[in-house]
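> after the sequence you'll find the predicted model.
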Amino acid sequence: MNAVFQPYPYPLIAILRGLTPEEAPQVGKVLFDTGFRMLEVPLNRPGAIEAMQSLVRIAPADAMIGAGTVLTVAQVDAVRQAGGRLVVSPHCAEEVIAHAAGLGMLTLPGVATPTEALRALQAGAHGLKLFPAEMVPPAAFKAIRSILPEGTPMFPVGGVTPQNMAEYAAVGATGFGIGGQLYAPGRDADALRAAAEAFMQERQQLIRNAA
């Protein structure tokens, strides 16, 4: 499973930091309606597991819901028990990667160097979260990609906007993780929808350019 994870061209992961269980159904509906199919709720805020469960309950059949900021094996187990299938970490924790992969969950650990990237793949990561992307500009991203196995899914995360996605796609990004540029606690549905549509429009442009 390590070699290829590419459910569709340029998957976008919505990073919903601070999402509450009460807000989750409305936020999830807006994102699903605009085309998002990968959603993560970072665990370093109260109510994260409950919010993730709310998303799982309303998710389309082709969606993948899970958690971010997963730091321990115990948290992996909690995410799986709550119905999550996606495990995203900010760092390369080999025991977390191996445990999640062993449970059949999609694991995308955070890396910022060639050493971390190779260690993560050896531990069983299905793809790599290049984080923070502000520290891994396109030129550095390209250099890291050049030493990885062909077809390794790579997601810049941190500071991703519709305006800079093409720069990363040009040097091998296969998807993107999007946080504060998309969602922030309390953002109203219209603003969220407008942001989501802008990212999806750029994704469609990348697909056209790659055709």
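Received, thanks.
> from here on, contacts and neighbour counts on C-alpha atoms
OK.
> contact partners for the spatially most central residue of the chain?
Central residue of the chain (CA atoms, centre = their mean): residue 13, 3.8 Å from the mean position. Counting by CA atoms under 8 Å, 6 or more residues apart in numbering, residue 13 touches 36, 37, 38, 39, 40, 175, 176, 177, 178.
> hmm, try it at 7 Å
38, 39, 176, 177, 178 (CA atoms under 7 Å, 6 or more residues apart in numbering).
> max pairwise distance over those residues: which two?
Of all pairs drawn from the contacts of residue 13, the one with the longest distance (CA to CA) is 39 and 176, at 11.6 Å.
> those two: which has the busier surroundings?
residue 39 (28 against 25; other CA atoms under 10 Å).
> please identify which helix or strand holds residue 87.
For residue 87, the element it lies in under DSSP states H and E is strand 86-88.
> please enumerate residues in contact with that strand?
Under CA under 7 Å, 6+ apart, the answer for strand 86-88 is 64, 65, 66, 67, 68, 69, 70, 105, 106, 107, 108, 109.
> by contact count, what packs against the lengthiest helix in the chain?
Secondary structure of the chain read by DSSP state H shows that its longest helix is helix 189-210. The contact analysis (3 or more CA pairs under 7 Å, 6 or more residues apart in numbering; DSSP states H and E) places helix 189-210 against helix 24-34.
> residues in contact with the helix it packs on?
Contacts of helix 24-34 (CA under 7 Å, 6+ apart): 51, 54, 55, 193, 196, 197.
> relative to residue 150, how far out is the residue nearest to the fourth one when sequence neighbours are not counted?
Residue nearest to residue 193 in three dimensions, not counting chain neighbours: residue 30, with 6.1 Å by CA to CA, 6 or more residues apart in numbering. Remark: distance between residue 30 and residue 150 (CA to CA, to the nearest Å) = 35 Å.
> what about versus this one:
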Amino acid sequence: MSTDLASVLDSRILPVLTVPRAATAGPLAEALVQGGARCAEVTFRTPDAEQALKAMATHGGLTVGAGTVLTPEQAERAVAAGARFVVSPGFDAEVVAKCVELGVPVLPGIATATELLRALRAGIDTVKLFPAEALGGVQMLRSLAAPFTQARFVPTGGIGLAHVSAYLAHPAVLAIGGSWMATAAHLEHGEYAAIRRLTAEAVARSAA
């Protein structure tokens, strides 16, 4: 699974999107692609999330996954809507098993060494470190990566442009996820130019 995720996240920047209305999905996808993003996570936090994911999944040049997936049933719905990968805020064995059954890469969240150990024992070697900044940021990442040299991380939670370089400098970090590139306020006010600019800044910082 890590190989598939490595391919999906090769740009190293994962915009995390909470889309309030499906009607914004098309312009949002276009703004992200114009900014240089190649993947995005649509969180299952709004009533329109499934329809938004479906709309964005049809946009060329953008690989779309589902986030905040809490149950196997949600995983099924996400994949049916076009999700190419699944992200969960925590480690749930049933969600992982369902994703394996569906043949889709899964990125479970972990916050402790115990949770990371459970993920590794389940055959998952790439995990979401969440909530990364609240847990201690890069220092926490280093502490977990040291004894678990086989693990790869996608830190998410409280991350902004100022954190990009420090996280991506660590060899265990596959990519970083963040919502600052396309916030609810951006979407509410149709600020697609700002989304494009913020995404481009993040992509440029990741390549520096």
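Yes, it's here. All values derive from a computational prediction rather than experimental measurement.
> and the TM-score between them?
Once superposed, the chains reach a TM-score of 0.89 (TM-score structural alignment, normalised by the length of structure 2), with 201 aligned residues with a CA RMSD of 1.8 Å.
> ok, back up a step: taking the contacts of strand 86-88 of structure 1 one by one, which sit in helices?
Going by DSSP H, the helices hold none of the contacts of strand 86-88 of structure 1.
> dump these to JSON lines, plus distance to residue 209 of structure 1 and neighbour count.
Listed next are the contacts of strand 86-88 of structure 1 as JSON lines, based on distance: CA to CA, whole Å; neighbours: other CA atoms under 10 Å:
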{"residue": "64", "distance to residue 209 of structure 1": "26", "neighbour count": "21"}
{"residue": "65", "distance to residue 209 of structure 1": "28", "neighbour count": "24"}
{"residue": "66", "distance to residue 209 of structure 1": "30", "neighbour count": "30"}
{"residue": "67", "distance to residue 209 of structure 1": "31", "neighbour count": "29"}
{"residue": "68", "distance to residue 209 of structure 1": "30", "neighbour count": "23"}
{"residue": "69", "distance to residue 209 of structure 1": "33", "neighbour count": "20"}
{"residue": "70", "distance to residue 209 of structure 1": "34", "neighbour count": "25"}
{"residue": "105", "distance to residue 209 of structure 1": "31", "neighbour count": "22"}
{"residue": "106", "distance to residue 209 of structure 1": "28", "neighbour count": "24"}
{"residue": "107", "distance to residue 209 of structure 1": "28", "neighbour count": "28"}
{"residue": "108", "distance to residue 209 of structure 1": "26", "neighbour count": "29"}
{"residue": "109", "distance to residue 209 of structure 1": "28", "neighbour count": "30"}
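> tell me which of the contacts of residue 13 of structure 1 you also see in structure 2.
Counting by both residues aligned by TM-score structural alignment, their matches' CA atoms under 7 Å, the members of the contacts of residue 13 of structure 1 that carry over to structure 2 are 38, 39, 176, 177, 178.
> ok, back up a step: which of the contacts of strand 86-88 of structure 1 lies closest to residue 98 of structure 1?
Out of those, the member with the shortest distance to residue 98 of structure 1 (by CA to CA) is residue 107, at 8.7 Å.
> residues contacting that closest one?
86, 87, 88, 97, 100, 101, 125, 126, 127.
> and for the fourth one, the neighbour number?
Think residue 97 of structure 1. Applying other CA under 10 Å, I find that residue 97 of structure 1 has 30 neighbouring residues.
> mean shift between the host helix or strand of it and structure 2?
Applying DSSP H and E as the criterion places residue 97 of structure 1 in helix 94-102. Once superposed with structure 2, the aligned residues differ from helix 94-102 of structure 1 by a mean of 1.4 Å; criterion: mean CA distance after the TM-score superposition for structure 1.
> now do the buried residues in that helix.
For helix 94-102 of structure 1, burial by neighbour count (16 or more other CA atoms under 10 Å) applies to 94, 96, 97, 98, 99, 100, 101.
> please apply the same query to stretch 123-142 of structure 1.
Those would be 123-133, 136, 138, 141-142, for stretch 123-142 of structure 1 by 16+ other CA under 10 Å.
> among the residues you listed, name the ones in helices.
Those of the buried residues of stretch 123-142 of structure 1 lying in helices (DSSP H): 123, 138, 141, 142.
> which pair in the residues you listed spans the largest distance?
Farthest pair in these, by CA to CA: 123 and 138, 25.4 Å.
> residues contacting the closest residue to residue 15 of structure 1 other than its chain neighbours?
Leaving aside its sequence neighbours, residue 15 of structure 1 sits nearest to residue 179 (CA to CA, 6+ apart; 4.6 Å). Residues in contact with residue 179 of structure 1 (CA under 7 Å, 6+ apart) are 14, 15, 16.
> neighbour count, secondary structure and distance to residue 201 of structure 1 added to these, as a markdown table?
Putting the contacts of residue 179 of structure 1 into a markdown table (neighbours: other CA atoms under 10 Å; DSSP: H, G, I helix; E, B strand; the rest coil; distance: CA to CA, whole Å) gives the following:
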| residue | neighbour count | secondary structure | distance to residue 201 of structure 1 |
| --- | --- | --- | --- |
| 14 | 24 | strand | 15 |
| 15 | 25 | strand | 18 |
| 16 | 27 | coil | 20 |
